[in-house]
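Asker: Sequence first, then the predicted structure:
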Amino acid sequence: MLEKDKTTKKWRARIFFKGRQITMQTFEFKKDAAKWEADQKLALASNEWHDARAGDITLAAVIREFNEARTGTVSDKTLDTDEANLRLHIPEKMRRMPIRAVQTAELKSLYTALLRKRAHSTVKRIRDSTMSLFNYAVDMAYIPHNPVKDVPVPRGDGRSDKTVRPFTKDEYEDMLAAQRERSPRYADYVEFLRETGLRWGELVALRVGDVVHEPFDAIIVRRSQSDGYAEKQTKSGRVRRVPLLGNAAEIAARYAQGRKRTERLFTSPTGAQLNGGNFKRALDWAATAHGHREYDLRHYAATSWLRDNVDIKTVSAWLGHATTQLTLDTYSHYMGSDADGAAIERVRRARATAGA
């Protein structure tokens, strides 16, 4: 945008980006102002523009601005996660740097250092937060390019936290018996999680009306609610139907009896919304769960289905995974092929014959 100052008689060129003025220069002659304006617009169009003055803003200042700008535009959980990741894991030395000075070398050093103390999946989540931060900096024209895109998280040794560790049959039965002595109500919820493979937040958000009986006993999983946050869509964003196997149908019927369709299916003993911390304290989870997490009930459900020869596509749908490939990547080593079964049977017959 070109305009002539009536007082100084000079030409002012102003550049706007997404409705916000990002830079301005004054010139003696209109042709110089027009050329400068054209150069800036070309740089913007080719993603090569940056304001050297804006680049002097520190990383800490951009983090503060980033957190404030997203309040009310993303979920509270996302906001809290990104704020905590950036506050706890970005070192003070890096925070004092101008944002334009934070390049791939600094980021690679950061992720490598974090991997020495943190699990691989945790470092990936921290990288996701820094990715969002630097995307914001690009949008605000503080920098011309997001350097995080050029720095994947090294493999590291922390990938072991991805290991699936479902309960064994004996571990689960021992735990459930011990937990029934402490809280029969919450032990029912443990059994329901094991039979359905639900995530904790999905269990919390279930309503009485989500229990259906046609064409078979099932629950319709529509939403999720993490402790301390508002209700939202499920992780995959899809509604799914999960069959009520084992004692799950009886458990659902018992807690739905005489209640309105819109009421929560599972609540605390006082009728309040479930809270994960209170749930585990009531069950004395640390003492009864053989070192397992509550999430391992989901793994136990999935691996049990696979061992019962439920096909991978159906298991993926029941779990609510975004893709079947995710289910394969997570549980493939728990799947036995028909060829495996036939080979094992041949070995057994051969050994039985040899021993005869």
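Answerer: On my side now, so go ahead. Since the structure is predicted, the reported quantities are computational estimates derived from the model, not experimental observations.

Asker: contacts and neighbour counts: CA atoms only from here.
Answerer: Will do.

Asker: which residues touch the residue positioned nearest the centre of the chain?
Answerer: Nearest to the mean C-alpha position of the chain, by CA atoms, centre = their mean, lies Lys235 at 7.5 Å. By CA atoms under 8 Å, 6 or more residues apart in numbering, the contact set of Lys235 is 224, 320.

Asker: where's it relative to Leu198, distance?
Answerer: Distance of Lys235 to Leu198, computed by CA to CA, to the nearest Å: 11 Å.

Asker: next one: Tyr189
Answerer: Counting by CA to CA, the gap from Tyr189 to Leu198 is 11 Å.

Asker: and what of Ala342?
Answerer: 33 Å.

Asker: Which residue of these two possesses the greater neighbour count?
Answerer: Leu198 (23 against 11; other CA atoms under 10 Å).

Asker: here comes the other one, which I'd like you to weigh against the first:
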Amino acid sequence: MAGYIEDRWLKKKPNRDTGKRERTALWGQGKRYRVKGIPGVRDRSFETSEDAKQWLAKAQTDTTRGEFVDPRDGAIPLAQYIEKHWWPSRSDEPSTAAPMRSKIWNHIIPFLGATALRDIDAAVLRAWKTQLLTRVESSTAQVIWIHLSTILEAAVDDGRLVKNPCKASRTVKAPKPAKRKAKAWTRPTVDAVRAGLHDRYRIAVDLGVGLGLRQGEAFGLGEDDLDFDAGVVHVRRQLRWDSKGRPYFCLPKGGKTREVPLSPNLARRVQDHLHRFPSVACTLPWRNPEPPTTELEARQRKPISVRLVLITSQENRINYSKWNELSWRPALGAAGVVKKVGEEAKTYGGRSRRYELSREDMFHVLRHTYASTQLEAGESIMSVSAWLGHASPQTTLTHYAHFMPGAGKRGLAAMDEWFGQDPQPNVPEKSLGASQAQSTPRSRR
């Protein structure tokens, strides 16, 4: 097996006259024994021959199995590994990269960045998790934990760690958010919030409730996406903004386009809206607003033009952050959904009242309302899952099973009907039961 131990203090061959090995120029300097000659493994020195022998045996075994990891590679601090090796190799789209970077640089690097990769163990994770949960909600902590686990998994693949401590530890687990049922609005609440919006923005509520669109999908919906003759809406893109405030178009969440049925009454509302507020062409980069540096990036990011259904009074695309602050929250306040918590203050060059924050009452609640309406009407989970663009029907069930009260009742009614009838033991002639029934009287005779 490859590999050997070199004594750095003595020459390899003994003196011909004395028969003893003579001292080298390194006598008494540094560690005496060096392990060498293992393919793909850097040399390593030790104070004693016993330590060298043990490490050589382990290195040979691990190398044969393809599991060798040099502890020195794991000495790199976590922050240095992230900044110089892991993050530059990422190719996430801005909509994913910006929030990911924010969480890593705000909640991982400041607290674990100086720790060497090899020193991140259960005790370190336990202390970090406890401190993390004092700063952010458990749902956010779970996402941050996943980011850290992804980083450490990459370190394993890079040969810097033997195993991922986030997965290997049995005493510390990922934070688990409290299970919350998706919230849906009643018809009066939807109507009240809709009435609190500017006339040109009320169609946004209709698109959310009537099609289950996410906010970015509603703001990126084009007039050409509406097929009034076929009665369907093609959800092909969403409008996003990167961390530098630059807008761009990209595919819907998960990269999944879809078709959603368009009801006749909703179609009439959309047509009326377009008659009063004609769509406006908007040209934006695709996938990434960064200037391309290669021909491939130029093709991938080639701008596209879309005649947007929803536009501002200045006939421009909608910035979701401004719209939430200046239009949505005031509408929630006017409808009594949230309370006012402060006086008027300048925001985005205008004046906006301050309202309490309520994540469950943001635009996404309209999507929940769409799902609840469909499921309570008895629509199949498969259809609703496809219309929502979920990865699988299981995702839909996880989020919206509580909107299906009729399913359990129908099954209960069927069983109740079963047991409500008198037993009718009519046994088929050719069945085993029939032969036994015929043989029993003969035996009694």
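Answerer: Looks like it arrived, so ask away. What you see is a predicted model, and the numbers here were worked out from it, not measured in a lab.

Asker: Now do the same for the residue nearest to the centre of the first structure: its match in the second structure.
Answerer: Taking TM-score structural alignment, Lys235 of the first structure has Lys253 as its aligned residue in the second structure.

Asker: what are the ranges of the strands in the first structure?
Answerer: 2-4, 11-17, 20-27, 211-212, 218-221, 223-224, 232-233, 240-243 (DSSP state E).

Asker: residue range for the fourth one in the second structure?
Answerer: To tie it back to what came earlier, the one meant is strand 211-212 of the first structure. So strand 211-212 of the first structure is aligned with residues 226-227, judged by TM-score structural alignment.

Asker: post-alignment, that stretch versus the first structure, mean distance?
Answerer: With the two structures superposed, stretch 226-227 of the second structure lies on average 1.3 Å from its match in the first structure, counting by mean CA distance after the TM-score superposition for the first structure.

Asker: Counting neighbours, what do you get for Gln25 of the first structure?
Answerer: By other CA under 10 Å, the burial measure for Gln25 of the first structure, its neighbour count, is 13.

Asker: How about the longest helix along the first structure, which residues are buried there?
Answerer: Longest among the helix segments of the first structure by residue count, using DSSP state H, is helix 120-139. Residues 120-124, 126-127, 129-131, 133-138 are the ones in helix 120-139 of the first structure that count as buried (16 or more other CA atoms under 10 Å).

Asker: Please apply the same query to stretch 178-189 of the second structure.
Answerer: Those buried within stretch 178-189 of the second structure under the rule 16+ other CA under 10 Å are 182-185.

Asker: which of those lies closest to Asp121 of the second structure?
Answerer: Of all those, Ala182 has the smallest distance to Asp121 of the second structure: 35.9 Å, by CA to CA.

Asker: Now which residue in the first structure aligns to that closest one?
Answerer: Correspondence of Ala182 of the second structure to the first structure, assessed by TM-score structural alignment: Val164.

Asker: again, but for Ala267 of the second structure
Answerer: Ala267 of the second structure maps onto Ala249 in the first structure, by TM-score structural alignment.

Asker: One more: Val136 of the second structure?
Answerer: Using TM-score structural alignment, Val136 of the second structure pairs with Arg118 in the first structure.

Asker: doesn't Gly158 make contact with that match?
Answerer: Yes. Between Arg118 of the first structure and Gly158 a contact is recorded at 6.6 Å, counting by CA atoms under 8 Å.

Asker: can you pull out the helices in the stretch 251-400 of the second structure?
Answerer: Along the stretch 251-400 of the second structure, counting by DSSP state H, counting those that start in this stretch, helices occupy 264-276, 295-300, 320-323, 329-334, 364-376, 381-388, 393-400.

Asker: Now tabulate these in TSV and tack on mean neighbour count.
Answerer: Listed next are the helices of the stretch 251-400 of the second structure as TSV, based on neighbours: other CA atoms under 10 Å:
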stretch	mean neighbour count
helix 264-276	15
helix 295-300	12
helix 320-323	14
helix 329-334	22
helix 364-376	22
helix 381-388	18
helix 393-400	16
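
Asker: export those to JSON lines and tack on distance to Ala434 of the second structure?
Answerer: Formatted as JSON lines, those follow (distance: least, CA to CA, whole Å):
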{"stretch": "helix 264-276", "distance to Ala434 of the second structure": "58"}
{"stretch": "helix 295-300", "distance to Ala434 of the second structure": "73"}
{"stretch": "helix 320-323", "distance to Ala434 of the second structure": "73"}
{"stretch": "helix 329-334", "distance to Ala434 of the second structure": "70"}
{"stretch": "helix 364-376", "distance to Ala434 of the second structure": "46"}
{"stretch": "helix 381-388", "distance to Ala434 of the second structure": "43"}
{"stretch": "helix 393-400", "distance to Ala434 of the second structure": "44"}
